[in-house]
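In: no sequence for this one, just the structure:
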């Protein structure tokens, strides 16, 4: 088998409205809400950078200019930090800033679903494999989730989906995959089901919002009809590809913690978990939480 192409680009669908966080998201993009002292989207971009991603493609919508500004230089702020000798804060700021030409922004002009958002990035991605990271889902573990996926891709090629177990009585709430070997770190996917009826799930492994996809997915998305919610769903195109090419997808099990920052509880838990592991915040927060609860 020839060596697969290197994964250089990642797509971040950030056009969602964030209605579950109103009124906070009335004027602030949901991806810019902070987990401790960084926007959610910064945490996800950091995961991609740690996995070796070189080009960051943001699929945006109206009212999302703050995301573009965040990943750009702010010369007045940088000059102020420099003048006040706040070199540590300045260095930290610059260290997380993508280099010139490493970001692209394209507009999803109508809320037509995740599949449509990914399709909107097709001209920027081109004819090469790419990653997709849903910014609502923070994957927290000793090895970045996308790094594990790219390592697996370099061994197997093809399409990869990150999965994680959920309680059996919750499988109807998620996209679920069946696999050849549930105990394996990487296993071929045998079945994909979006929110299966209770008791009918092929496993308890749910799709967690990280994908490595071959560019052939774009041709399927181009002709994909609207599915759940009247939107073009990425899962539907993946299921179609799996039917055409059995074994086209592999599951990569992520064993760390996952926080759904699209929900209020998940967002709050992420803030607590990320703060507790910080040396400058953890001890004081742990004591404060003990007093509070």
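Out: Arrived safely, thanks for sending. None of these values were measured; they are calculated from a predicted model.
In: Only C-alpha atoms from now on, for both contacts and neighbour counts.
Out: Fine.
In: Can you list the residue ranges for strands in the stretch 101-250 of the chain?
Out: Here the stretch 101-250 of the chain has its strands, by DSSP state E, counting those that start in this stretch, at 103-107, 130-133, 137-140, 159-165, 175-179, 186-194, 205-213, 249-253.
In: just those: most buried one?
Out: Greatest average neighbour count among these goes to strand 249-253 (a mean of 26), per mean count of other CA atoms under 10 Å.
In: chain center to that strand: distance?
Out: Its chain's C-alpha centre and that of strand 249-253 lie 15 Å apart, by CA atoms, centre = their mean, to the nearest Å.
In: Now that we have the strands of the stretch 101-250 of the chain, can you turn them into a markdown table and tack on distance to residue 94?
Out: Below are the strands of the stretch 101-250 of the chain laid out as a markdown table (distance: least, CA to CA, whole Å):
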| stretch | distance to residue 94 |
| --- | --- |
| strand 103-107 | 15 |
| strand 130-133 | 23 |
| strand 137-140 | 22 |
| strand 159-165 | 30 |
| strand 175-179 | 38 |
| strand 186-194 | 36 |
| strand 205-213 | 26 |
| strand 249-253 | 32 |
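In: who wins for proximity to residue 266 among those?
Out: Closest to residue 266 of the strands of the stretch 101-250 of the chain is strand 137-140 (CA to CA; 9.0 Å).
In: for comparison:
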């Protein structure tokens, strides 16, 4: 008799990075608080996770990141002012970003030792439960939220599921790359993972993006603090150890990803998201026409 699949209710969000590519804007502002149109990146990630049924969040933070948690708190004075001024639509949007009490916790990653180390820092929060990882720098524009697509695939397959996309062969050395056992189109069975391989040694051009559903056993491998690519504790290396003991799949998600850790990707996201807004799209199309 097959083991029942535990519901996916937890998400870890690593937000300890320094955001050096966006200095000086990120000198006093966490990069996850940079807005795309009128919402910060971290809010897009939390809303995506909530749409997948996730109820508990752990932010792996660093120094100077307190604004991230405060963003999801109740702003009593601001709410009262908006109510007094009759700006009830704005008030409703503001309240929608407030999280249920007790649903957010933070842990500190005092030393930047890689993504695998950041996830290990959340080990007490994870416990013995399956968990999602969302990297807010990867902003997703999908009809069905990307994490909901992964959660549905997890319900179907059990085990570990990562969002994947194909990249040009000469760029595989920037990603975690899949070694494919069976490619069934939407779902790919994985027999191996390699972090940032040299182009000539990459097993495929299918790469992992910043959305994961993982089993808690990965923490045991991360706790060994084995250094991988770049001299850091790599999440990809920990995930690779799970293969063979647990199901492991890649999901070709439906939608678009914007790399908001890159200036050009961030600017593209601003335009793409603004064009989906009826209140902004006409003006955006108008001024874009002037720059042809």
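Out: It's in. The model shown is predicted, which means the values in this text are computed figures rather than measured ones.
In: before we move on, back to that, among the strands of the stretch 101-250 of structure 1, which comes closest to residue 150 of structure 1?
Out: Nearest to residue 150 of structure 1 among the strands of the stretch 101-250 of structure 1 is strand 205-213; the distance by CA to CA comes to 7.6 Å.
In: Mean distance of that closest one to its aligned residues in structure 2, please.
Out: Aligned to structure 2 and superposed, strand 205-213 of structure 1 gives a mean residue distance of 0.7 Å (mean CA distance after the TM-score superposition for structure 1).
In: and the end-to-end length of stretch 74-89 of structure 2?
Out: Stretch 74-89 of structure 2 stretches 16 Å from its first residue to its last (CA to CA, to the nearest Å).
In: Just give me the neighbour total for residue 16 of structure 2.
Out: Applying other CA atoms under 10 Å, we find 24 residues neighbouring residue 16 of structure 2.
In: Secondary structure element holding the counterpart of it in structure 1?
Out: By TM-score structural alignment, residue 16 of structure 2 lines up with residue 15 in structure 1. For residue 15 of structure 1, there is no helix or strand it lies in under DSSP states H and E.
In: for residue 67 of structure 1, what are its contacts?
Out: 29, 31-32 (CA atoms under 8 Å, 6 or more residues apart in numbering).
In: quick one: which of those is nearest residue 7 of structure 1?
Out: residue 31 (23.8 Å).
In: wait, doesn't the closest one sit right on residue 38?
Out: No. The pair residue 31 of structure 1 / residue 38 is not scored as a contact, 10.2 Å apart, by CA atoms under 8 Å.
In: These two - which one has more neighbours?
Out: residue 31 (25 against 11).
In: okay, now residue 24 of structure 2: neighbour count?
Out: Around residue 24 of structure 2 there are 10 residues (other CA under 10 Å).
In: Export the contacts of residue 67 of structure 1 to a markdown table and append columns for distance to residue 193 of structure 1.
Out: Below are those laid out as a markdown table (distance: CA to CA, whole Å):
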| residue | distance to residue 193 of structure 1 |
| --- | --- |
| 29 | 30 |
| 31 | 28 |
| 32 | 31 |
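In: can you pull out the helices in the stretch 1-150 of structure 2?
Out: For the stretch 1-150 of structure 2, applying DSSP state H, counting those that start in this stretch gives helices covering 41-51, 66-71, 76-84, 88-96, 115-121, 123-126, 146-157.
In: Of those, flag the one that's most buried.
Out: Of the helices of the stretch 1-150 of structure 2, helix 115-121 is the most buried (mean count of other CA under 10 Å), at a mean of 24.
In: Would you mind getting the average deviation of that one from structure 1?
Out: Looks like 0.7 Å for helix 115-121 of structure 2 (mean CA distance after the TM-score superposition for structure 1).
In: Find out how far that helix is from the centre of the chain, if you would.
Out: Chain-centre distance of helix 115-121 of structure 2: 14 Å, with CA atoms, centre = their mean.
In: Any figure for the gap between residue 279 of structure 1 and residue 209 of structure 1?
Out: Applying CA to CA to residue 279 of structure 1 and residue 209 of structure 1 gives a distance of 29 Å.
In: do the same with residue 32 of structure 1
Out: Taking CA to CA, one finds residue 32 of structure 1 at 18 Å from residue 209 of structure 1.
In: Could you do residue 51 of structure 1 as well?
Out: Applying CA to CA, the value for residue 51 of structure 1 to residue 209 of structure 1 is 16 Å.
In: and if you look at residue 185 of structure 1?
Out: Separation of residue 185 of structure 1 from residue 209 of structure 1 (CA to CA) stands at 17 Å.
In: cool, residue 264 of structure 1 as well?
Out: For residue 264 of structure 1 relative to residue 209 of structure 1 (CA to CA), the value is 18 Å.
In: on that earlier part again, which of the helices of the stretch 1-150 of structure 2 sits closest to residue 283 of structure 2?
Out: With CA to CA as the criterion, residue 283 of structure 2 lies closest to helix 88-96 of the helices of the stretch 1-150 of structure 2, at 21.0 Å.
In: give me the number of residues near the closest residue to residue 173 of structure 1 other than its chain neighbours?
Out: Leaving aside its chain neighbours, residue 173 of structure 1 sits nearest to residue 195 (5.4 Å; criterion: CA to CA, 6 or more residues apart in numbering). Burial measure for residue 195 of structure 1: 16 neighbouring residues, criterion other CA under 10 Å.
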